[in-house]
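**Student:** whatever this is, show me its structure:
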Amino acid sequence: MVSTMNAHYSSRNLLALRAPNVVMDPHKLGAMHQHRLSFVRSLIRRMANQQWHIKVTLWELSSQGFGTVIYRLITPSQYYHLVIFSNAINDEDRNDRVIAEKWDITFALIQGAVDNNCLHQLRNNVPLQEAGRNKNNVLVLARANKSVRVFNHLVDRLANGQQPDHDMLVNVGYILRTTAVYGNGKFGIADFELLADNPDFNLSFSAQMCAVYILRQFSLDWVHFLAKQQGGKTAVRLSRPLQRYLGIGNATGLGMAPYLICHPRIIDQWMFVRETAIAIISTKTITLATNRQLTTLLRRAVIHLQQIVTIDNHQQRLNHIAISELQHVLSQLSAVVIPHQYWQTLLHHSQSLSEEAQEIIIACLLELYPKQTDNLEHQMNADETLALISGTTASDLTALLEQRYQWALKIDFEQPDNNYWFWYRSADKEEPRIGIHGDDLGEEKQLPLDIARQTQALYLALKQVSPHTKIATFLLQQPHFRTIARRTWTLGHSPMGDIQINILSRRVLPIHLLRCKLAMLGATKFDPRSDRWLRVTFYQGAPLIDEIHANEWLFPILPTAKSHSEIKERHS
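**Tutor:** All right, here's what the predicted structure looks like:
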């Protein structure tokens, strides 16, 4: 088999990395899975290594489960509070779309103390979400809805002294499903720069992921509380293996997609660090122990895929193909993976597999060398500056575009299908939407996400001037190219560069962008509901708050009947 692991050398790294056209291909990004460098994994390791503590400080819920709950998070440096409001809403008001105005749960992560005045202010604003006004001690603002089927089923079964039905849990995998988790200064809350020197949340999205982790514990405490209210002494607690199995769901739509376009240096850094880890591991010598560990992880991955329930026919086919391929890999592993050779051998062989199977193998390999992988997690942040170097000429930039942006230059934008969509931001919720070019209103307000088209226009304009023209002079004459010139020069000199996607194409699948970011956050069980939104699960299989550890919990699977029947905990 011919490997596509072509050597790509960065000035920042002497390791042979996979080529950008491989790594930044949208289909490859759209097949990513949670891995050891995903943010939920980094966060849990930090919590374990630094012995963070979480406890309830306020539980004021009615017998129906409505009211206020506060969890305190204590770290070595300071303390925080997750303030949760449980609200009574009608079933017809329960909507995962951003246009919703009522939710079962609204919550906020607060830095520092929550006194009566602070709680009063939060109670008046957090349930309003975007319409509220919050102070900058609010690090995260979010909301969630119940999976009504799972919620009611759990409360009913536990109240009657029974454990839940397996099929119900495997079909959903969570009690609560977040519909938006805001951070980084949105709607007046604390900006990420305020956390730059915070030793607890100085990594990307760590505050948001922490809020979601504590919410997962609330969802379990909530059903236990209501089961006790209904069943009294008959009620039992959910077995601990099943508690670990339940995560937090998430419904994500187009609103997430522009992030990957608008923050190119962050995405480049994420992928560069991940590729660095892959390159390091590819040079490691295979041993019998690591081979056995890989076998265990791949077998678990197969079961994980088999247990994913999705209504999307295309994703079903992708999962079935990956299952078949991974089973074949397992049957041939002893012939392909030979002790004293390097893991690059397996990576070479995997290039003939589907993107799903390739990404699963990569995620498993990253688990084999925790020290080498974990040492890279502090490199995930990036300087987002886009700049040109003084003295750059038209010839310099043209050559760079021809070298690194061929994927954009070869697109024929005269073809209607390559110029089909336009992206804009809704006036009410400030969320991205897409419209059809020439048919839908609002094209004059389109967002500048068309990087491929802008790059091509810049290239054609540069070809019309003298090669010796200074870019500064060129931009004085044509200032509308200033942003794309800075971007392409900066990303053209970055290890991975831009995502190689024409966001305007009729055939584009925004879901590829969504999945890439969700996998980096640490999501599992990808369930597309269309080409524009999907449901996933966070923290499924993760340790509970009283057992936080730094071990792996990749590819969660439903516990066996034996594993969870061992524990039948009754309320005292």
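**Student:** C-alpha only now, for contacts and for neighbours.
**Tutor:** Noted.
**Student:** need the next SSE after the longest helix along the chain, C-terminal direction.
**Tutor:** If you go by DSSP state H, the chain has its longest helix at helix 206-231. Downstream of helix 206-231, the next assigned helix or strand under DSSP states H and E is helix 240-245.
**Student:** which helices and strands sit right next to that following helix?
**Tutor:** Under the contact definition 3 or more Cα pairs under 8 Å, 6 or more residues apart in numbering; DSSP states H and E, helix 240-245 sits against helix 561-565.
**Student:** now do the buried residues in the helix it packs on.
**Tutor:** Within helix 561-565, the residues that qualify as buried are residue 564, counting by 16 or more other Cα atoms under 10 Å.
**Student:** that helix packs against which elements?
**Tutor:** helix 240-245.
**Student:** what's the spacing between the next helix or strand after the helix it packs on and its chain's center?
**Tutor:** Counting by DSSP H and E, the element after helix 240-245 in chain order, helix or strand, is strand 247-252. Centroid separation for strand 247-252 versus its chain: 11 Å, with Cα atoms, centre = their mean, to the nearest Å.
**Student:** buried residues, strand 247-252. List them.
**Tutor:** Result for strand 247-252 [16+ other Cα under 10 Å]: buried residues 247, 248, 249, 250, 251, 252.
**Student:** I'd like the next helix or strand past the host helix or strand of residue 22.
**Tutor:** Assigned by DSSP H and E, residue 22 belongs to helix 20-23. On the C-terminal side of helix 20-23, the nearest following helix or strand under DSSP H and E is helix 26-29.
**Student:** contact partners of that following helix?
**Tutor:** The contact list for helix 26-29, computed with Cα atoms under 8 Å, 6 or more residues apart in numbering, reads 22, 23, 355, 499, 500, 501, 512, 513, 515, 516.
**Student:** to compare against the first, here's the next sequence to fold:
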Amino acid sequence: MTTPAAIQTSLRGDNALPLRPAEQVMNLERLGAMHQSRLSFMRTLVRRIMRERWQIEPARFELDQDGYGTVVYEVRAPQGLYSFVLFSNYLSPEARNDRVIATQWDLTMALVEGEVDDIYLEKLRQNVPKQEAGRVDARVFVLSRANRSARNFDYVVEQLAKGEQPDIERIAKVGYLYRTTAVYGSGKLGMADWEKVRTHYKDFARPFAAEMFVCLMLRNFSLLQAEHIARHRAPERFQPMKPEIKRYFGIGNSTGLGMAPYLVNHPLLINQWVEMRELALARVRTLGAITPRIREQLNELINRCTGHTREIWTEDEWQTRNNQQVLVDLEALAAQAAQPFENWDGLLDWSQQHCSLQGQEMLVSILLELYPELVDDLEDFHCAEEFLDLDPLMPLQTLKDVIENRYAWALAIDFSVEGTRETCWYRSEEKMEPRLGSVADAEAKKKQMALGVGYAVRKCYDQLCEYVEQHPDHTTARFMVARPKMRGIVRRIQSMNRCIYGDIQANLLDRNVLPMHLLRCKLAFFGVSKFDPRSRLWVRNTMFQGAPLLEDIGKQFGDDWFMPLAPQQ
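**Tutor:** Reported below is the predicted structural model:
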């Protein structure tokens, strides 16, 4: 198998174009301007399911006429048998809460290794609906929960029970029937850790593949449950939903600060994700032939992105302004793309001069969509060995040079300015979830997380310079003995020097830091769309809108659900 390093080497010949520089790509605001792409994890998962023709069938279907009960799907993939177990319970309106502090939900679910017998199902029934308050074993590797959409679920059931289809304009405002508020994996609450999933469950050996699969299954169950309830409510008048309308439904998601620290705490993995995306772009820039058919597809995708952006509904003023700017960018991009050009660099350079960051990154996603043959094989290289190694023999002058070259962005920040060290990231005791506070709060400061990489580098550099003046010939090992508290940041600095990307080039301790950029970046890698911020700390979005249905497995698949549009009614 060709490695990413070998692929990059093949692109870096005399005639190859370089990857975009880290100072451009890892800018926090640009990371927050990213969009879904062919390499997003939802897209790669669906391609695998459709290509390998997974068999997904209900092994147990025990729902009453109101849709409450238990459903177990058997999932037969090429390298294993799994069960998706779902519990549907009545939830009173006053108990419905999307925040992480909630203790009850409409649906709770788990992805489990192998078949589920009556005894094990009962064990799951006693724990899965409790979520964090319960405990599961290592047969489980994903746990999740979800609530019905107050604006859509009952409405859709009523329409189907009357023999009518749901109104597309109404659905476009909230493109889902359920919204998940957490998807847990990687060893939490007793579940199988990532190493076990990666080595034992090869069908889910890509980052977040199992978590994305649970969301996909939830999306399909939501459609099945709505039809089930409507059928029992009015069996004579009931009409099933049209497949094209079904595909327009995704699954909702509410995401808060919980995922923000991930981007900082897993720099080698984030480097891999970013590098594969940038490598795909470099391939397109270098090898992507601009034929009449490609020009036609480019125009079609620009129009599709325009339509998709117009369908985004949000009450947030900041997001509304961003969406309006993207529409302006796309209109200008369509006009520019109609002019003669010989290579993609010209169009990319033009976008950097005339478009917002979101418009620029939208163009990147469009270009990746045009060349699946240059992009799709990179989906196999999203994993990384996450060891930050310390090199004790590195001369201190070399370490100093590394900091000055790789972390020039951190050294350029004046941390003595008021507000540059005001934000405090800490973990709450109640839910063990990240929170945002101020260093003025003594309790928050006591529990703060080490997310201020730029400030840590600055402190390390200052102490290193002082030490080198006295001991210019010492190695890193001697410096570590003298300054043991610097071990963590030195390990990171040395390890990240082997990467192109990975470190977010921003001061996350600044009073004006916008966590939304962190959330959007990770969600873009997942493949979500239609961001609807509810504050600067959490956002609603839509997953799997436009994706094929379970009943589409085995049929012809064009993998053409990028920026889906509402069906014509």
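**Student:** TM-score of the superposed pair?
**Tutor:** Put the two chains on top of each other and the TM-score (TM-score structural alignment, normalised by the length of the second structure) is 0.95; 550 aligned residues with a Cα RMSD of 1.4 Å.
**Student:** before we move on, the earlier item: give the aligned range of the longest helix of the first structure in the second structure.
**Tutor:** Residues 209-234 of the second structure are where helix 206-231 of the first structure lands when matched by TM-score structural alignment.
**Student:** tell me the gap between that stretch and the middle of its chain.
**Tutor:** On Cα atoms, centre = their mean, the centre of stretch 209-234 of the second structure falls 22 Å from that of its chain.
**Student:** identify each buried residue in that stretch, please.
**Tutor:** 209-223, 225-231, 233.
**Student:** what's the answer for stretch 86-104 of the second structure, then?
**Tutor:** Neighbour-count burial for stretch 86-104 of the second structure [16+ other Cα under 10 Å]: 86, 87, 88, 89, 96, 98, 104.
**Student:** could you tell me where that stretch falls in the first structure?
**Tutor:** Under TM-score structural alignment, the match for stretch 86-104 of the second structure is residues 84-102.
**Student:** the first structure: which residue goes with residue 420 of the second structure?
**Tutor:** Using TM-score structural alignment, the equivalent of residue 420 of the second structure in the first structure is residue 418.
**Student:** could you do residue 501 of the second structure as well?
**Tutor:** In the first structure, the residue paired with residue 501 of the second structure according to TM-score structural alignment is residue 496.
**Student:** got the residue ranges for the strands in the stretch 301-450 of the first structure?
**Tutor:** Using DSSP state E, counting those that start in this stretch, the strands of the stretch 301-450 of the first structure run over 421-425, 432-436.
**Student:** now do the same for residue 56 of the second structure: helix, strand or coil?
**Tutor:** strand (DSSP: H, G, I helix; E, B strand; the rest coil).
**Student:** so it makes contact with residue 550?
**Tutor:** Yes. Residue 56 of the second structure is within contact range of residue 550, at 7.3 Å (criterion: Cα atoms under 8 Å).
**Student:** compare these two and say which is more crowded by neighbours.
**Tutor:** residue 56 (20 against 17; other Cα atoms under 10 Å).
**Student:** what sits against that one?
**Tutor:** Residues counted as contacts of residue 56 of the second structure (Cα under 8 Å, 6+ apart) are 73, 74, 75, 76, 550.
**Student:** check which helix or strand the fourth one maps to.
**Tutor:** Assigned by DSSP H and E, residue 76 of the second structure belongs to strand 69-77.
**Student:** in the first structure, what range does that strand match?
**Tutor:** Going by TM-score structural alignment: strand 69-77 of the second structure matches residues 67-75.
**Student:** off-centre distance for the matching stretch?
**Tutor:** With Cα atoms, centre = their mean, you get 24 Å for stretch 67-75 of the first structure.
**Student:** count of neighbours near the equivalent of residue 380 of the second structure over in the first structure?
**Tutor:** Under the alignment (TM-score structural alignment), residue 380 of the second structure pairs with residue 378 in the first structure. Other residues lying near residue 378 of the first structure total 13 when counted by other Cα under 10 Å.
**Student:** quick one: residue 34 of the first structure is in a strand?
**Tutor:** No. Residue 34 of the first structure: not assigned to a strand; according to three-state DSSP it is coil.
**Student:** what angle do the one helix or strand residue 58 of the first structure maps to and strand 67-74 make?
**Tutor:** Element membership for residue 58 of the first structure (DSSP H and E) is strand 53-61. Interaxial angle, strand 53-61 of the first structure versus strand 67-74 (axes from the mean of the first three to the mean of the last three Cα atoms, to 10 degrees): 170 degrees.
**Student:** burial check on residue 118 of the first structure, number of neighbours?
**Tutor:** Using other Cα under 10 Å, residue 118 of the first structure is surrounded by 13 other residues.
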